[in-house]
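[1] Build me a structure from this.
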Amino acid sequence: MDTDRLPGCYRHPDRDTGIRCTRCERPICPECMISASVGFQCPDCVRAGSGTGHSPAANAPRTLAGGVVAADPHLLTKTLIGINVAVFLAALAAPALAVRLALLGRYVEFLGAPVEGVSTGEYYRLLTSVFLHTEWWHVISNMIGLWVIGGPLEAALGRSRYLAVYLLSGLGGSALVYLLTEPYAATLGASGAVFGLLGATVVLARRLRYEMRPVITMVVLMLVLTFVPLGGHFTVSWQAHVGGLITGALVGLGMLTPATGRNRTVIQGVTCAGVFLLAAAVILLRTAELT
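    Here you go, the predicted model:
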């Protein structure tokens, strides 16, 4: 018997955890952690203490990052998957849509007509390309990654903070692609955002004092696969993967900083604003080079 193994969450026995409820001392996983004035409490203890006379807002269950605990902690992940699949199907039905949404630095000719790019003011491409796929295996692999990595992270952060990590990671990956790749080459896919969720997951595991080797192994494996030539007409964008990973880790650090109340909200807001401005600076720098 392995005596060094961490106990399992009292609601999810298959999830090892080193965190315990400050009231009943039962082990709790990130999905069951609810921020309290000191440490974390389990959902049962929060419900038991809901009649203490405090305001509903004060008694609202909170995630590890301070977000409100939702009835369905994976709803936003499901919604993002639905959006990606819907855009994929729309692009299959109308190939011209893919050209309008893909990340393209400078215009190219498509069906005899010029298509503008980011450098001519179509900055929306930096985010629309994150939801675009044109191959079925590409969208399936990215959506599996989004579900496996994103679901637990959404439960730990809360919806709004999780969405901030996803969108900023996608933007960060696109910014690095725009900076370092050939401006006439189209780039698309959610992998930059998924890598960002992975970067934030590393920060989460560190915050919860989990065994880091499995998480680091996953990061290394995914990066190795990023740089392995696949052949054919498809090329993996290492710029999107690396840019997303770094961005997600930076945003995750801000989201999971050990702070409470207003201080935590300020730190999270400043972090998101800082990362956005850094990405914007990279984008404007590249635009100046191309115009």
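[2] switch to C-alpha atoms for all contacts and neighbour counts from now on
    Noted.
[3] Strands along the stretch 101-250 of the chain, start to end?
    In the stretch 101-250 of the chain, the strands defined using DSSP state E, counting those that start in this stretch lie at 108-110, 113-115.
[4] Just put those in a markdown table and tack on distance to residue 204.
    Converted to a markdown table, those look like this (distance: least, CA to CA, whole Å):
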| stretch | distance to residue 204 |
| --- | --- |
| strand 108-110 | 42 |
| strand 113-115 | 41 |
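[5] mind checking which of those is nearest residue 80?
    Proximity to residue 80 (CA to CA) singles out strand 113-115 among the strands of the stretch 101-250 of the chain, at 27.3 Å.
[6] Does the closest one pack against any helices or strands, and if so which?
    Applying 3 or more CA pairs under 8 Å, 6 or more residues apart in numbering; DSSP states H and E, one finds that strand 113-115 makes contact with strand 108-110.
[7] Please identify the deepest-packed of the strands of the stretch 101-250 of the chain.
    Burial of the strands of the stretch 101-250 of the chain is given as mean neighbour count (mean count of other CA atoms under 10 Å); strand 108-110 ranks first at a mean of 13.
[8] from what I can see residue 153 touches residue 194, true?
    No: here residue 153 does not reach residue 194: they are 11.2 Å apart, not a contact under CA atoms under 8 Å.
[9] Between the two, which is the more surrounded one?
    More neighbours surround residue 194 than the other of residue 153 and residue 194, with 31 against 25 (other CA atoms under 10 Å).
[10] show me the contacts for the more buried one.
    Residues counted as contacts of residue 194 (CA atoms under 8 Å, 6 or more residues apart in numbering) are 142, 145, 146, 149, 150, 166, 169, 170, 244.
[11] Neighbour-wise, give me the winner out of the residues you listed.
    residue 169 (39 neighbours).
[12] Could you check how far it is from residue 243?
    7 Å (CA to CA, to the nearest Å).
[13] now swap in residue 274 and tell me
    Here the criterion is CA to CA. By it, residue 274 lies 15 Å from residue 243.
[14] ditto for residue 223
    As judged by CA to CA, residue 223 and residue 243 stand 12 Å apart.
[15] Helices of the chain, residue ranges please.
    43-48, 56-59, 75-93, 95-101, 125-128, 136-157, 159-180, 191-207, 213-226, 238-255, 261-290 (DSSP state H).
[16] list the buried ones in the last one?
    In this case it means helix 261-290. Of the residues in helix 261-290, those with enough neighbours to count as buried (16 or more other CA atoms under 10 Å) are 264-265, 267-269, 271-272, 275-276, 279, 283, 286-287.
[17] Here is a second sequence; please produce its structure as well for comparison:
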Amino acid sequence: MGKRILVTGGAGFLGSHLCERLLQDGHDVICLDNFYTGRKDNIVHLMDHRFFELMRHDVTFPLYVEVDEIYNLACPASPIHYQFDPVQTTKTSVHGAINMLGLAKRTKAKIFQASTSEVYGDPEMHPQTEDYRGNVNPIGPRACYDEGKRCAETLFFDYHRQHRLNIRVARIFNTYGPRMLPNDGRVVSNFIVQALKGRDITIYGKGSQTRSFCYVDDLVDGIIRLMNAPDDVTGPINLGNPVEFTIMDLAKMVIELTGAKSQLVFKPLPEDDPMQRQPNIEKAKKLLGWQPSVALRQGLEKTIAYFESELSKGRF
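    The predicted model follows:
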């Protein structure tokens, strides 16, 4: 028999894929979202499923439902969105964690926190392992997200120690795929949208900074494996693709796959933008038997096809 599972941020890019997978696995899913960055289009195909329920709710307010498991994904995750209302971003991470941990404590539910590679800041260690404590600017423009997520991790481990809560924490690295927002300011969606619209592709800095890109299906598999791991596997565990690409490599691949005639335009690097970001996933390999299987070219082809479909419907 399936579990009753709450997914906060369930109408977002990552949350909608997770809801879909949990339904496929036979669970009863409550999708919770305030639709700040989530979209009904992402979950409309699930609405008629008899084990799917949608709730419009903001995690900064308490919630009273009966559940077996909670996946806490609620928080805008792209710089454009989380910097638009930085106070609310911090509240979503901190108050949201407190409210969901309180719900888990009351219902004795297992709870997962979607943390982020941003807790490492602009790293002085490469690649990043889970015991690296990071290089974060606590008063910079990205701090609302970076420090909010760091505080959420603190709360999760304090609830674990103080209340014996069954927790899981994943530090998620760059993830891409269908249902990304076209205007979210992330590099994959930016490049694809610019290429499909025949615009020049904007590169910040020299394009030599590196990122590691994980396809969404791989990431969802890692999240579920972590949630289903033995109770002593709390994390934090890095989830991401360790294969590193420069931003320039990505731009050239997008131009090739879209057949665009876009030129490259260079602009100054934003403040506190990390130069390197690559996960060490040895812990995930050892404890979860997990590693990504979708190559960047293969994942980009699927993502481009999604954006082409959205463009043909006039959605951006």
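[18] What TM-score do the two superposed chains give?
    Scored by TM-score structural alignment, normalised by the length of structure 1, the superposition of the two chains gives a TM-score of 0.28; 133 aligned residues with a CA RMSD of 6.0 Å.
[19] Mind checking which of residue 223 and residue 243 of structure 1 has more residues around it?
    residue 243 (24 against 16).
[20] Show the contacting residues for that one.
    Per CA under 8 Å, 6+ apart, neighbours of residue 243 of structure 1: 169, 172, 173, 174, 175, 176, 177, 192.
[21] could you redo the last one with a cut-off of 7 Å?
    Applying CA atoms under 7 Å, 6 or more residues apart in numbering, one finds that residue 243 of structure 1 lies in contact with 172, 173, 176, 192.
[22] Farthest pair within those?
    Once CA to CA is applied, the contacts of residue 243 of structure 1 give 176 and 192 as the farthest pair, at 10.0 Å.
[23] where does residue 221 of structure 1 sit relative to residue 215 of structure 1, distance-wise?
    Distance from residue 221 of structure 1 to residue 215 of structure 1, by CA to CA: 10 Å.
[24] So which of the two has more stuff around it?
    residue 215 (18 against 11).
[25] is it true that that one touches residue 203?
    No: if you go by CA atoms under 7 Å, residue 215 of structure 1 and residue 203 don't touch, sitting 9.9 Å apart.
[26] Secondary structure element holding residue 300 of structure 2?
    Secondary structure from DSSP states H and E places residue 300 of structure 2 in helix 296-312.
[27] want to try CSV for the contacts of residue 194 of structure 1, with distance to residue 83 of structure 1 as columns?
    Formatted as CSV, the contacts of residue 194 of structure 1 follow (distance: CA to CA, whole Å):
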residue, distance to residue 83 of structure 1
142, 13
145, 15
146, 12
149, 17
150, 15
166, 13
169, 17
170, 15
244, 19
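[28] Residue 46 of structure 1: neighbour count?
    19.
[29] circling back to that earlier point, and the helix holding residue 300 of structure 2, what's buried?
    Judged by neighbour count (16+ other CA under 10 Å), helix 296-312 of structure 2 contains these buried residues: 296, 299, 300, 303, 304, 307, 308.
[30] what's the distance between the first one and residue 55 of structure 2?
    By that I understand residue 296 of structure 2. Residue 296 of structure 2 is 34 Å from residue 55 of structure 2, by CA to CA.
[31] Same question for the last one.
    Distance, residue 308 of structure 2 to residue 55 of structure 2, using CA to CA: 30 Å.
[32] Likewise for residue 238 of structure 2?
    Residue 238 of structure 2 is 30 Å from residue 55 of structure 2, by CA to CA.
[33] Between those two, tell me which one has more neighbours.
    Set residue 238 of structure 2 next to residue 55 and count neighbours by other CA under 10 Å: residue 238 wins out with 26 against 13.
[34] Residue 254 of structure 2 should be in a helix, yeah?
    Yes: assessed with DSSP: H, G, I helix; E, B strand; the rest coil, residue 254 of structure 2 lies in a helix.
[35] For the nearest residue to it once chain neighbours are set aside, grab the count of nearby residues.
    Leaving aside its chain neighbours, residue 254 of structure 2 sits nearest to residue 192 (6.3 Å; criterion: CA to CA, 6 or more residues apart in numbering). Per other CA under 10 Å, the neighbour tally for residue 192 of structure 2 reads 24.
[36] what about residue 192 of structure 2, distance to residue 82 of structure 2?
    Using CA to CA, we find residue 192 of structure 2 at a distance of 21 Å from residue 82 of structure 2.
[37] ok, now residue 111 of structure 2?
    For residue 111 of structure 2 relative to residue 82 of structure 2 (CA to CA), the value is 23 Å.
[38] One more: residue 250 of structure 2?
    Distance, residue 250 of structure 2 to residue 82 of structure 2, by CA to CA: 24 Å.
[39] re earlier: the residue nearest to residue 254 of structure 2: helix or strand, and which one exactly?
    Residue 192 of structure 2 is located in helix 187-196, with elements delineated by DSSP H and E.
[40] Give me the angle between that helix and helix 296-312.
    Helix 187-196 of structure 2 and helix 296-312 are oriented at 60 degrees to each other (axes from the mean of the first three to the mean of the last three CA atoms, to 10 degrees).
[41] Quick check: which helices or strands does helix 187-196 of structure 2 pack against?
    Helix 187-196 of structure 2 is packed against strand 201-204, helix 247-258, with contacts defined by 3 or more CA pairs under 7 Å, 6 or more residues apart in numbering; DSSP states H and E.
[42] Report the inter-axis angle for it versus helix 247-258.
    Counting by the same axes, to 10 degrees, helix 187-196 of structure 2 points 40 degrees away from the direction of helix 247-258.
[43] which parts of helix 187-196 of structure 2 are buried?
    Buried residues in helix 187-196 of structure 2, counted by 16+ other CA under 10 Å: 187, 188, 189, 190, 191, 192, 193, 194, 195, 196.
[44] how about CSV for the residues you listed, with distance to residue 23 of structure 2 added?
    Below are the buried residues of helix 187-196 of structure 2 laid out as CSV (distance: CA to CA, whole Å):
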residue, distance to residue 23 of structure 2
187, 30
188, 28
189, 27
190, 31
191, 32
192, 30
193, 30
194, 34
195, 34
196, 33
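[45] Now do the contacts for residue 298 of structure 2.
    By CA under 7 Å, 6+ apart, no residues touch residue 298 of structure 2.
[46] now do residue 97 of structure 2
    residue 152.
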